[in-house]
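*Asks:* Mind looking at a prediction? Sequence and model below.
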Amino acid sequence: MDTDTRNQMILIKGKDQTDCVASFRFCNGMCEVIYVGTPNKTYRFQDRNVKVLSLQKTIDPDSVIVIAKGKKLNTVQAIWDFGAYYRILFDEKLPLSFPKDDVELQPNCLADTKNKEVFRYFTETAEAVSLVTENGLNILRLQYSKISKVSDDTVLANYLDPQKSQTMSESPSTIIYPFGLNQSQKTAVEQALSSKISIIQGPPGTGKTQTILNIIANVVRDKKTVAVVSNNNSATHNIAEKLEKKGISFLTAFLGSLSNKQIFLADQSGIYPNMEEWELPPDKRQQLEQEITALSQELNLMLTAKNRIARIEQELLQLNPEEHYFKEYYSTYHEEPIVNLDCFSSQKILELWLEFEHFIEQKKRLGLLQKLSIIFRFNRDAIKLFVNTPELVIPYLQNQFYLTKRRELENERQKLTLKLRQYAFDEKMNELTQKSFQLFKAELAAKYEWKTNRRRFESNDFRRNSDEFTHEYPVILSTTYSIKGTLSLDYVYDYLIIDEASQVDLTTAVLAFSCARNIVIVGDLNQLPNVLSEADIQRSETIWQTYSLAERYHFSTHSLLSSALETWPTAPVTLLREHYRCHPKIINFCNQKFYAGQLIIMTEDNDEPDVLTMYRTAAGNHARGHINQRQIDVIQQEILPQLRRQNYQSIGIITPYRDQAAAIRKQLGGYYEVDTVHKFQGREQDAIILTSVDNIITDFVDDPHMLNVAVSRAIHSLTVVTSQDPRNDRTNYGDLTRYIEYNNFAVIQSQVYSVFDLLYQGYAEQRKAYLRKRKRISEYDSENLMYSVIQEILSDKLFSSIGCAVHVSLATLIRDYSQLTKEETRYARNLSTHVDFLMFYKMDKLPILAIEVDGTSFHRPGSQQCIRDEKKNRILEKCGIPLLRLRTDGSNEKEKIRAALKECETPAADH
């Protein structure tokens, strides 16, 4: 039978002889074979040594990536499936055959039409926005042009098709922490090692580098490869330095650019570090693993306690100024009832306050059943309060709330501190770190034949021998821009860690995604984003308009981080909450303003003076272009002498503009670190001076990302220099001014007090429970409904600086009664007179808008309540607090509230 090379495969003694065999014939247990080269000669084989396989199917070579014996095959023209074997045909090479066990056919995600469309969009965009070399080479276009296939196993496949299931990695039985840990970092490491895609949000000073190092250590001990990249070399240099300090930099290769590769090749020593002291026998390594696992589990509870102590410190930090301002208010009352409430919790005091309010509203004497109820729910002493006036009782209970709240927090802190001391928390943490590093080094000593000479690689090894290279150097450091071409274009890392992901653009991200099986995305949406030129935006927008793609792929509106969060909404996201850099008073501004209070501040407040200082230069046109000479003079003549007297080791001056930075350097010399916000990201100084430059702060200067970065560079002292113009009050810098003045007890005397936020937060929660329990459904529902509407409005970034208090007494609000008539004063001092909702600035708690919800029948014209309403209107107007009245049967409440808030937010100079 003539050989049909298209439909048959002939195996003789296990080798593919199809192309060599002209014909064959099975006869009497033998197989007679005539070869192409010897047509007149017949060879006889036992039939068991000859197998003829029939073609089962053909596979489209464009749909798969062929990996044979661990190597990718290129220029594949056809794939024939013969059951137990594949026959691979090439453009300009002889066919090859492999047993199926030696071949992996990885689906090519670019074979999918939708995926291909998205990839084409990024290819076109990359070409339009890429850097071009002096000889006209478009760098990104070159890299994209070399990609025709991408494995379905890569992160890019999941990015192009987010619905694609993510194969979960199996988390190691033992996770090590050789670089230390806290609760958030522990979670982040665990998530990174057990997820194909994980995201770590790393606010300033929260130890993201430490987290990355722990992930690296665990990946390497699992005999896997990891590439660590960022948009610039400084972040990856930081990683390299930390590994070098630990004596394990021999694991890393700092590559990427041609110059980096040349430096690496030249610096190869050809030897390993001496690992003799690292070595441990297998049983000892196993014992260490068990000890690390046990310690790690033990520490979970203690880490929770440690964080709770830090939370308590934060609560006390916020309680201090509010209590200070409350004392000012309380000092206007000269008597108080003699009732011992020491046995009550702060929550019980709020409950008693509500019970007393209810009693006053009833305008009846206490009956026997009410007395018994109060004795049962509170105690016998509480009855004494109910024979006093509201003017005595309510301020007294409010004062007791603050005293009790402080006592509760201090007692809890004391108990938890004792618990940690008894456990020897610090010693146990050090033990976990040391044992983790001991195990890691022992495993490295077992992996590397460190007594032999180390292989020296040559430049062509990066491309030709990527596997051998990464076996020696499993940690590759590079820029995001260069990682795709650092080794073989086909090389896929087990893990890719992208640092500062908010600064990485999408065309660069897509290339990086194509060379990783698993990814850890590290960044912070509240820090500096990637900056695009106007020309790049215009060019990319022109291309975007020709496609109809999901918004998550929009080049000009997304960074890698924001796109990843939108693309993979179910991927684990860990916020690193524990902050270790700045003084609590400094970072708490960023915490409240940008992180919704989620950070846990681990630094201590020791009542240091002048942590926060504000200089507001007199109004006037001091700025010329992007230089403000008046602010420079204030820095030189007033601020720096004061900071020098405080002996700060390092002082930095931050400005939004390069021109101002240059002018400051010229005037002050080179003694101080002076730079723009963008250049200061990733750095820190003991004392920071922030100069805003603009007379009237522009949107550029007021950018929240820039302000967050600038403030969080300061370790011990922050001084802000800005211009005193009313139009700046409603900016982010205005919020910073309010925060500093509020916390320095320097709020300008006004007709009203700051809102007692912590007091009314607790009161609001107790009030909800109280109304619900007493089935005052109508009151409860209408108040709850409106509160929900208000909270929804305040969740808008536009109003993120505004808070809301419920059922606020006018007496706790009005400081100056001189403009009120006697009747208005009497009404305002009545502690039962309140506003339903009071909107205030979060940073200094000063009120900006009151909202009243009026029932249709109760507030009808001519009624007693209507007369009281008019009185309240006049009082609030005289105190400078705008009032918005809404009806329970009204409509468009949300739009009315938004409009009123916008009106309040508009600077007076703009009216």
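*Replies:* Arrived safely, thanks for sending.

*Asks:* Every contact and neighbour count from this point should use C-alpha atoms.
*Replies:* OK.

*Asks:* And what about the closest residue to Val33 other than its chain neighbours, helix, strand or coil?
*Replies:* Spatial nearest neighbour of Val33, excluding adjacent residues (Cα to Cα, 6 or more residues apart in numbering): Phe24 at 4.4 Å. Secondary structure for Phe24, judged by DSSP: H, G, I helix; E, B strand; the rest coil, is strand.

*Asks:* Is Phe24 in contact with Tyr43, as I believe?
*Replies:* No. Look at Phe24 against Tyr43 with Cα atoms under 8 Å: they stay out of range, at 9.2 Å.

*Asks:* circling back: now do the residue nearest to Val33 against Asp16, distance only.
*Replies:* As for Phe24, its distance to Asp16 is 14 Å (criterion: Cα to Cα, to the nearest Å).

*Asks:* go on, Ile147?
*Replies:* Counting by Cα to Cα, the gap from Ile147 to Asp16 is 32 Å.

*Asks:* do Ile239 as well
*Replies:* In terms of Cα to Cα, Ile239 sits 51 Å off from Asp16.

*Asks:* contact partners of the longest strand along the chain?
*Replies:* Longest strand of the chain, by residue count under DSSP state E: strand 714-723. With contact meaning Cα atoms under 8 Å, 6 or more residues apart in numbering, strand 714-723 is reached by 581-583, 586, 610-619, 631, 635, 639, 684-696, 711.

*Asks:* again, only using 6 Å
*Replies:* Contact with strand 714-723 is made by 581-583, 611-617, 685-692, 695, as judged by Cα atoms under 6 Å, 6 or more residues apart in numbering.

*Asks:* ok, of those, which come out buried?
*Replies:* Taking 16 or more other Cα atoms under 10 Å as the criterion, what is buried in those is 581-583, 611-615, 617, 685-692, 695.

*Asks:* can you give me how far the longest strand of the chain is from the chain middle?
*Replies:* Computed by Cα atoms, centre = their mean, to the nearest Å, the chain-centroid distance of strand 714-723 equals 24 Å.

*Asks:* and the angle for the very next helix or strand once past that strand with strand 714-723?
*Replies:* Downstream of strand 714-723, the next assigned helix or strand under DSSP states H and E is helix 732-743. Per axes from the mean of the first three to the mean of the last three Cα atoms, to 10 degrees, the angle that helix 732-743 makes with strand 714-723 is 120 degrees.

*Asks:* which strands and helices sit next to helix 732-743?
*Replies:* Contacting helix 732-743 under the criterion 3 or more Cα pairs under 6 Å, 6 or more residues apart in numbering; DSSP states H and E is no other helix or strand.

*Asks:* Comparison target below:
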Amino acid sequence: MTDPHREAVLIRSRDQPGFHDKTSQVLDYVVAADFTFVTFQPASSPRKYRYSAQNVMILRNPTREPIEDRDCVSIRGDPVQGVTEVWRFDGPGQTWWRVFSLTSGREDYRTCRQDEISIVHAAEDATEAYDVLNYWHHVVSHLGQDDPLRPLYKNFRAVPQGSILDLYLRGEALDASAEIGELIFPFSSNLSQREALMKGLTHRISVIDGPPGTGKTQTILNLVANIIRSPGTTVGIVSSNNAAVENVRDKLAREGLGHVVADLGRSDVRRKFFAGQHAENVEVQRQAGRSTVSLPAAGRISDLDKQLQHLQVMARELAMRRQELDAYKLERRHFSQHVDSHELPPLPALTLLKRPSNRILEFLAQTAAVPANESRLKRVFRRFKGRFRYGSTKHIDPDNTDVILRLQAAFYDSKIAELEQQMERAKAQLDQNDCPGLEDELRHLSRQALDASLYQRYSGGRSQGYSDDTYRRDFTNFANDYPVILSTCHSLRRSIPAGFLLDYLIIDEASQVDLLVAGVALSCARNVIVVGDLQQLQHIAAKGASERARPAPAPSYDYGRHSILSSIIERFGTDLPRTMLREHYRCDPAIIDFCNKKFYGGQLVPYTVSDPDNKALIVVRTAKGNHMRQHVGGRTNQREADVIAEEVLQEFCSDTRPEDIGVVTPYRLQVDKVAEALVNTIQADTVHKFQGREKEVIIMSTVLDETKNGRFGVEFVDNPQLVNVAVSRAVKRFILVTNYDMLPASRHLRDLVQFIQYQDPEHGVFDSAVVSVFDLLYKEYSAVLRPLAARLQNTSKFASENIVWTLLLEILAEATYTDLAVAQQVVLRNLLPDLSRLTAQQMAYVRNRATVDFVIYNRITNVPVLAVEVDGFAFHEADPLQRVRDGFKDAICLAHGIPLLRLPTTGSGEEHVIRQKLATAILD
């Protein structure tokens, strides 16, 4: 009887094409000159057949392949369970493999060709990696029986050696792994996108933070172009949903690159792809048949890239100056209202008023920092020196707040004029260098270079036509023909043969990709580029699965807490190659300014230009009353739906086509309610469904009211990611439709309402007993004041103020207080809308440069939250006159609703007291 561990008998019969393994049926064989005689089982009645020599292969002396318990062996894409041995038989022209396995205690084996087997060797010394993988398996065991992850994880037991999953689970150092040659930019690029490209192509793991409207898809397309330019290199693009990858596919197709893409996602998409191969092959044949291919001049792309980097730095500076100018003009409008309400006398013609803005601030800071006990000699010297810096100032009293307000107004005028001049110079330089022309040339030459590379790839035409049933058997050729594989995270592992590693994996919309499905996708590639935005909607963990599973072996791999984006960021920390795309191209500057300040720390740079005739942000309140209704499975608000249909569309959307209008709401039931009231061409959907889309006008219905049930819904509706997504869908105009009280119990929506009101100082701000903090003025003022005060003052109170300043900065740096900022030595009169509520004594006190040591304010809305005074014993408690002044300040703050915290320098526990007071003030 033939021993299957030592030899293989392969026979080609008339009714079956190719050779087939008959070893298990063979009792004996005899090899003659032209024939082979084979005797088949059973032994009790053997049958003997004669075959031509070319129809029988006898393979001997196999080589044993080392296999460990966690290694994964698959035949024709199907994992083999219980593998005990694997043997390789080298035959004439082809290698055959035999896989032995135990099934129900009985040994069996299967034989296959070289191209039908996949052996994935598990990563070595990967105890930590398998702890995580086992934890994920435990979570999957608690998912629903119909969850698509269950069958995926049934065959997902190994961490493939060399895969990016192995590196991610080990958490090893992310040093630069590759050097790259000349970059190409066929889809245009900017500074942030170029940096992301560099990091993505030189590191095995990298992250691209892609806030709304920052050209995330453009970045992915340029990554794809540079990857497939290298012969034989492959890239997979996946997401949690089909829309994101379809966007990439469509843009490649529009650029004439559809033939490089294999769309292997949903079954219907896959069928469409294989059915459409002929049309794509025609394009391949056309390219392969060209007699010549144009190539850019050597070094020209690199030279253009360098030139454009320099010009793009200038363009970014121009956009930042425009952003700064808009902010100063808006704050100046608020300040003008403030000054007009105080009916100030004019200042005499002063040289100081014509000085640069920083010189005016310097004068204000220096006069504020002068110590009370300054000697006569020092005062004379200071004034003499000041005459050369500021001109004559003998006719003005720097302690008179009328003077201070006039000088502050002069600061704004000077600053705005300076910014306008800087912009004009930057525009002139950019115009001289024809930046758009150079960008067009770089795109054109980059496309030439890409086409030349694809010509080489397809010079022999396509290897063959493929079908859904056969493409995995020749996947190396398939991947060379279709180097860009599109799929969903769930489908990728099933779309490629087991053990095959793509060179690159790009995970789009990564904040919505959970760890379980991401882990499977990461096992399919050598490198990964994770693209997403932590400030947009996150993945929703399967209800109960995380809670019932055992704890994660490390916090960064916790399924319930993390998406793949947040996990990688936490796992690698500051060592992670990470780039934020900063240049913003979608929204009106006022719209993205809210998102920028609120969610992105002011890092975004809008390249859009505001239209003075367009009111970009609007709040519409319903009539008084509570209009929300609670239902099983959600909430609705018929009044808000009626207001949208009958008032908002007519008053604020008459200049916009219905198909360019979107209505979003947190609740599915409200979507149905709104849709009933709208024309069919206006799209209404939940905020979650609108992520990744945009409309000229977005209308948001918040649904909630001030009933008990309404307040219970605040936590869901006031989700910061939800608010960010809703606002940033709007290109030209965002309209918030909310209840009459405007959700005072919310945090993020309340900030949005107050931000919108701040944008329209003449009409949008309700009567208030307090003025918004002049944020830009005091930021610059503080930067000038602090070093001056440190040089001129040497008192215990000043030292105590420094300690409190440092403490406040530390507290406000925490996540709880990221919406807050602090200003120093704020002139009290800057906080008061007018002096009408003051007594004569209080008025005199305020007019004499009364200040507040620190004002903590909401940096989104500039609304004061808490005033802080540092009371030195000698200066306050031991001085009766100062105690009277303190009483004035206390009474004024109380009358105007400004919470005031006094911190005596002889006290203790300041941090605890500040936190308590801040918590109370924020809730109010």
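*Replies:* That came in fine, so what should we check first? Because the structure is a prediction, the values reported are computed rather than measured.

*Asks:* Which one of Phe24 and Tyr43 of the first structure is surrounded by more residues?
*Replies:* In this view Phe24 of the first structure and Tyr43 are compared by other Cα atoms under 10 Å, and Phe24 has more residues nearby, 20 against 11.

*Asks:* Check the gap between the residue nearest to the spatial centre of the first structure and Arg44 of the first structure for me.
*Replies:* In the first structure, the residue lying closest to the centroid (Cα atoms, centre = their mean) is Gln201, at 2.2 Å. Using Cα to Cα, Gln201 of the first structure is found at 71 Å from Arg44 of the first structure.

*Asks:* Repeat that for Asp161 of the first structure.
*Replies:* 55 Å.

*Asks:* Ile349 of the first structure now?
*Replies:* Between Ile349 of the first structure and Arg44 of the first structure the distance is 103 Å, computed by Cα to Cα.

*Asks:* who has more neighbours, the two?
*Replies:* Neighbours were tallied for Ile349 of the first structure and for Arg44 using other Cα under 10 Å; the higher tally belongs to Ile349 (24 against 14).

*Asks:* what range in the second structure does stretch 844-860 of the first structure sit on?
*Replies:* Aligned by TM-score structural alignment, stretch 844-860 of the first structure falls on residues 861-877 of the second structure.

*Asks:* residues of that stretch that come out buried?
*Replies:* By 16+ other Cα under 10 Å, the buried positions in stretch 861-877 of the second structure come out as 861-872, 876.

*Asks:* Give me the subset of the residues you listed lying in strands.
*Replies:* Using DSSP E, the subset of these located in strands is Pro864, Val865, Leu866, Ala867, Val868, Glu869, Val870, Asp871.

*Asks:* Which pair in those has the greatest spatial separation?
*Replies:* For these, the maximum inter-member distance is 20.5 Å, found between Pro864 and Asp871 (Cα to Cα).

*Asks:* corresponding residues in the first structure for stretch 219-228 of the second structure?
*Replies:* Alignment of stretch 219-228 of the second structure against the first structure: residues 211-220, by TM-score structural alignment.

*Asks:* For the stretch 351-500 of the second structure, just list every one of the helices.
*Replies:* Using DSSP state H, counting those that start in this stretch, the helices found in the stretch 351-500 of the second structure span residues 357-369, 376-390, 401-432, 435-457, 475-481, 489-495.

*Asks:* before we move on, what about the stretch 751-900 of the first structure?
*Replies:* 757-773, 777-794, 822-829, 864-878, 893-905.

*Asks:* Please produce CSV containing the ones you listed, extended by distance to Ile814 of the first structure and mean neighbour count.
*Replies:* Output for the helices of the stretch 751-900 of the first structure, formatted as CSV (distance: least, Cα to Cα, whole Å; neighbours: other Cα atoms under 10 Å):
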stretch, distance to Ile814 of the first structure, mean neighbour count
helix 757-773, 15, 17
helix 777-794, 23, 15
helix 822-829, 8, 16
helix 864-878, 9, 16
helix 893-905, 19, 15
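
*Asks:* Compare those helices and give me the one nearest Cys515 of the first structure.
*Replies:* Closest among the helices of the stretch 751-900 of the first structure, using Cα to Cα: helix 777-794, at 41.8 Å.

*Asks:* what about that closest one, how far off from the second structure?
*Replies:* Helix 777-794 of the first structure differs from its equivalent in the second structure by a mean of 3.1 Å after superposition (mean Cα distance after the TM-score superposition for the first structure).

*Asks:* relative to helix 893-905, how tilted is that helix?
*Replies:* 50 degrees.

*Asks:* between helix 777-794 of the first structure and helix 757-773, how big is the angle?
*Replies:* For helix 777-794 of the first structure against helix 757-773, the angle by the same axes, to 10 degrees is 140 degrees.

*Asks:* Identify the residue of the first structure aligned to Gly465 of the second structure.
*Replies:* Gly465 of the second structure maps onto Arg456 in the first structure, by TM-score structural alignment.

*Asks:* now the spatially closest residue to its match that is not a sequence neighbour: how far from Ile814 of the first structure?
*Replies:* In this structure, Arg456 of the first structure finds its nearest non-sequential neighbour in Gly270, 5.8 Å apart by Cα to Cα, 6+ apart. Distance of Gly270 of the first structure to Ile814 of the first structure, given as Cα to Cα: 78 Å.

*Asks:* Neighbour count: those two, which is higher?
*Replies:* Neighbours were counted for Gly270 of the first structure and for Ile814 using other Cα under 10 Å; Ile814 has more, 20 against 11.

*Asks:* now that we're looking at the residue mapped onto that one from the second structure, which residues does it contact?
*Replies:* Aligning on TM-score structural alignment places Ile814 of the first structure opposite Leu832 in the second structure. Neighbour list for Leu832 of the second structure: Val770, Val771 [criterion: Cα under 6 Å, 6+ apart].
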